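Asks: for reference, the sequence and a predicted model appear below.
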Amino acid sequence: MNDIMNELYWRGLIKNKVPGIENLLKKPTTMYIGFDPTSDSLHLGNLLPIIMLIHFQKKGHKSLALIGEATGFIGDPSGKKDKRIFLSKEILQKNTESIKNQILKLLKFYSEKIELLNNYDWIQNIYFIDFIREIGKHFPINYMISKDSVKKRIHNQKNGISFTEFSYSLIQGYDFLYLNQVKNCQLQIGGSDQWGNITTGIELIRKKTGKKAYGITFPLIIKPNGIKFGKSDKGKNIWLNEKKTSPYKFYQFWMNISDVEIEKYMRIYTFFSKEEIEDLILQHRKHPNKRLLQRKLANEITEWVHGKKISKKIMEITNVLFEKRNESYQSLDDKILISIYNHIPHMVISCEEFEKGIFLLDILKKSSFFSSKSEVNRALKVNSIHLNKILIKENILITKKNIIGKKYILFQFGKKEFFIIKIE
């Protein structure tokens, strides 16, 4: 069973570890990973802890997935510059149920039966005075403020850190103690920003029971802007819920990973063997223009998250939009046009509004891609707007002759962005 560490090392899934972990993992070990329900959906970064759960389970260890409904009332201050916005009990319960269903769906795909827990089940029964007496007494203030999550916030003169968030690490530490006593859990795993919280739990177990506990962290997935994927970063997040991030946009995220990063992502985000990945990397390096690794990864993860049926549709749409460059959109049948409309950004224009035609500037100003007509004009000047695959260089009047498939008009902005209009 010790080969789990070798597996995680070559995949690049180890950032920090407690010494001696290799000896522990020579025998079946119970481990857990926590999930924060401060949103109603998991995101791309949350796939990594699920992948870790599956790796451990496949190697014969016992994996526990913990949803932190109780800690969600506070919100983890780790990596946050400002104080958390508190969520109501009703919202947290709804989020918890939603995330629970997402986790179960993702685990079912790989036929893994992993126990799912909710820390509200045991924390709701604890009295505050008992907690600060029995748990708080073990941690000097100097120890608490040495944690990065606290230290950075203390020096934030604008907001600082509240006692509520200050206490978060102790409550997460208590989760580890509880699971250690009730489930014989000896290992906690989390993202690298969780190292302070994990070591608090390890220290609490040592002081309360005299036992040794362990921790591992994996690297955080960072967006191009240098910020980690997180629930509080609403703008450019990649969500697993198709209503928050369309399957098409989800698929394109993986397709657009650079050649510099793609080999790392293949090791991290798939369960292919070392030999299979090395063979795929070799093929990719011979013909990088074919984007073999990007395509393989996008297909694999989209099918995992959104299912085979949707994944197949997205691959078909991608083929039409990006691969069939010499074929006219006029030849597309209604079935594929409906599928494109359902999966990429779109807008409806009434037949009455379109009767005499609409100028390009007026249509694109209504789209989500441009904030003003001057921005559209700038795009026209640099030849970055296509209408049904035809380059547009001026503010033309768009009429019925531009319609494809009886009621659609398809725009492309630059190399990767698409927008479709339906006339009805």
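Replies: Looks like it arrived, so ask away.
Asks: only C-alpha atoms for contact and neighbour calcs from this point on.
Replies: OK.
Asks: what count of nearby residues applies to the closest residue to N256 other than its chain neighbours?
Replies: The spatial neighbour of N256 that comes closest, neighbours along the chain excluded (CA to CA, 6 or more residues apart in numbering), is Q294 at 7.2 Å. When neighbours are defined as other CA atoms under 10 Å, Q294 has 26 of them.
Asks: now for Q294: which residues touch it?
Replies: When contacts are counted by CA atoms under 8 Å, 6 or more residues apart in numbering, Q294 touches W254, M255, N256, I257, I262.
Asks: and the residues you listed, which of them are in helices?
Replies: W254, M255, I262 (DSSP state H).
Asks: so who does the second one touch?
Replies: Spelled out, that is M255. With CA under 8 Å, 6+ apart, M255 has these contacts: R291, Q294, R295, L297, A298.
Asks: mind putting these in CSV, secondary structure and distance to K373 included?
Replies: Converted to CSV, those look like this (DSSP: H, G, I helix; E, B strand; the rest coil; distance: CA to CA, whole Å):
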residue, secondary structure, distance to K373
R291, coil, 35
Q294, helix, 35
R295, helix, 36
L297, helix, 38
A298, helix, 35
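Asks: in addition, the following structure is provided for comparison:
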Amino acid sequence: MSSVFETLKQRGFIAQVTHEETVRELLEKEKVTFYIGFDPTADSLHVGHFLQMVVMAHMQRAGHKPIAIIGGGTAMVGDPSGKTDMRRMMTREEIQSNANNFKKQLSNFIDFSDNKAIMVDNADWLLDLNYVKFLREVGVHFSVNRMLTAECFKSRLEKGLSFIEFNYMLMQSYDFLKLYQDHGCLLELGGDDQWSNILYGIELIRRVEGKDAYGMTFTLLTTSEGKKMGKTEKGALWLDPNKTPPYDFYQYWRNINDSDVIKCLKLLTFLPLSEIDELAKLKDQQINEAKKILAYEVTKLIHGEEEAGKAQSAAEALFVKGASSENMPTTEIGTEELANGINILDLLVKTKLAPSKGEGRRLIEQGGVSVNEEKVDKIDFMVKEEDFKDDEIIIKKGKKVYHKVKIIR
């Protein structure tokens, strides 16, 4: 069996491990069942989850068995980790709809056939728990004093931590115990912000079953400045093409900082490390070639080869005068909206090139907006129907973001 532990370590995934030598040996010599949890509070996974999906794929390819937990039960409570406010309560129907979307997205990377991987919903065992029985059998093993030292709680104590959220750690720990009992799951994986929750799950298994279990966290997807990656002006970088179109997805990776390219190639693609090491030798303008490869590979994994090819062609076409804008992100506008012209600030907000008129004003004042290659220097600039060539105009934001506006007649 291949050493997936070394693969994950060399590619920069691993942040912390509870028993490094034991885990390394288990992954080298045995077929290990492991799990990762997904919080179904949105209707699509985003690029932060994608890193976890890549880890699952590496593990499965090395012969190990993934369990993907959809947190249908824990989502009814909400994980306080990394949050400053309590989450909105969700209905069971909302959670189930989101979970169904997740399975489709996960299935692009994980083989669920012939029991090679399974997906479970912790609502199946959490929602029908007897509360007093749960407190007596699970809650008795948790020290409140020790829980309050956990990072996920410390950050919330000043603003206020609800009792319902305080239960989250017990519920996630119980998930690990339940999977250990029902599926022989020995290893919990998660982002490094889940370290405290993972440790308590391991402790619960030791106290209840008298057996060892293990945990491993991987690095969070951040830029070289330490900021969370995958945030855009339009919000999160979603895996659903209806929320983040393939072209926008491609352009995000094409435009990342030079210092983040090699790290992302290691974490978010399956390119051999020898090939990535060669790309790491590129300097200055040549690093753009590595960015193109990153953008294409990640877009291909999420949206398929055809969409990745379209996004790549559209991006390249922008640098060739007169080239087609066929695959460019597009906003449609009716002739009635153009009857008296439309103010550029309104158009920037309508196309989502700016989240607000204030941000649009700032972009124009800094010389960052062009219409059909003509720089816009006034915030009262009006776009009129006669500006449209073949019923289209191209708005450019900054140096690399292009958007087509098309008249619908």
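Replies: That came through, no problem. Keep in mind the model is a prediction, meaning the values are calculated, not measured.
Asks: what would you report as the TM-score here?
Replies: The TM-score (TM-score structural alignment, normalised by the length of structure 2) is 0.89; 403 aligned residues with a CA RMSD of 3.0 Å.
Asks: could I get the buried residue list for stretch 290-297 of structure 1?
Replies: By 16 or more other CA atoms under 10 Å, the buried positions in stretch 290-297 of structure 1 come out as R291, L292, L293, Q294, R295, L297.
Asks: which of those residues lies closest to T29 of structure 1?
Replies: Nearest to T29 of structure 1, judged by CA to CA, of the buried residues of stretch 290-297 of structure 1 is L297 at 30.4 Å.
Asks: pretty sure that closest one is in contact with M266, am I right?
Replies: Yes: in this structure, L297 of structure 1 is within contact of M266 by CA atoms under 8 Å, at 6.5 Å.
Asks: counterpart of E300 of structure 1 in structure 2?
Replies: Aligned counterpart of E300 of structure 1 in structure 2: E297 (TM-score structural alignment).
Asks: name the nearest residue to that match, sequence neighbours excluded.
Replies: Looking at E297 of structure 2 with CA to CA, 6+ apart, the closest residue is T269, at 6.4 Å.
Asks: again with N119 of structure 1
Replies: Nearest to N119 of structure 1 is G68, by CA to CA, 6+ apart, at 5.4 Å.
Asks: for E69 of structure 1, same thing?
Replies: Per CA to CA, 6+ apart, closest to E69 of structure 1 is Y120, 5.5 Å.
Asks: same question for N46 of structure 1.
Replies: Closest to N46 of structure 1 by CA to CA, 6+ apart is F35, at 7.9 Å.
Asks: so which of the buried residues of stretch 290-297 of structure 1 is the closest to N46 of structure 1?
Replies: The closest of the buried residues of stretch 290-297 of structure 1, once distances to N46 of structure 1 are taken by CA to CA, is L297, at 16.7 Å.
Asks: who's in contact with the closest one?
Replies: W254, M255, M266, Y269, T270.
Asks: now I336 of structure 1
Replies: Each residue near I336 of structure 1 by CA under 8 Å, 6+ apart is listed here: I317.
Asks: next one: it from K309 of structure 1, what distance?
Replies: From I336 of structure 1 across to K309 of structure 1, the span is 14 Å (CA to CA, to the nearest Å).
Asks: ok, back up a step: between the contacts of L297 of structure 1, which sits nearest I423 of structure 1?
Replies: Checking the contacts of L297 of structure 1 one by one against I423 of structure 1 (CA to CA), the nearest turns out to be M255, at 30.3 Å.
Asks: and the residue nearest to N119 of structure 1? What does it align with in structure 2?
Replies: Under TM-score structural alignment, G68 of structure 1 pairs with G71 in structure 2.
Asks: quick one: that match and L126 touch, right?
Replies: No: counting by CA under 8 Å, G71 of structure 2 sits too far from L126 to count as a contact (9.7 Å).
Asks: the more surrounded of these two?
Replies: Counted by other CA under 10 Å, G71 of structure 2 and L126 do not tie: G71 has more neighbours, with 26 against 20.
Asks: centroid-nearest residue for structure 1?
Replies: L44 (1.5 Å; CA atoms, centre = their mean).
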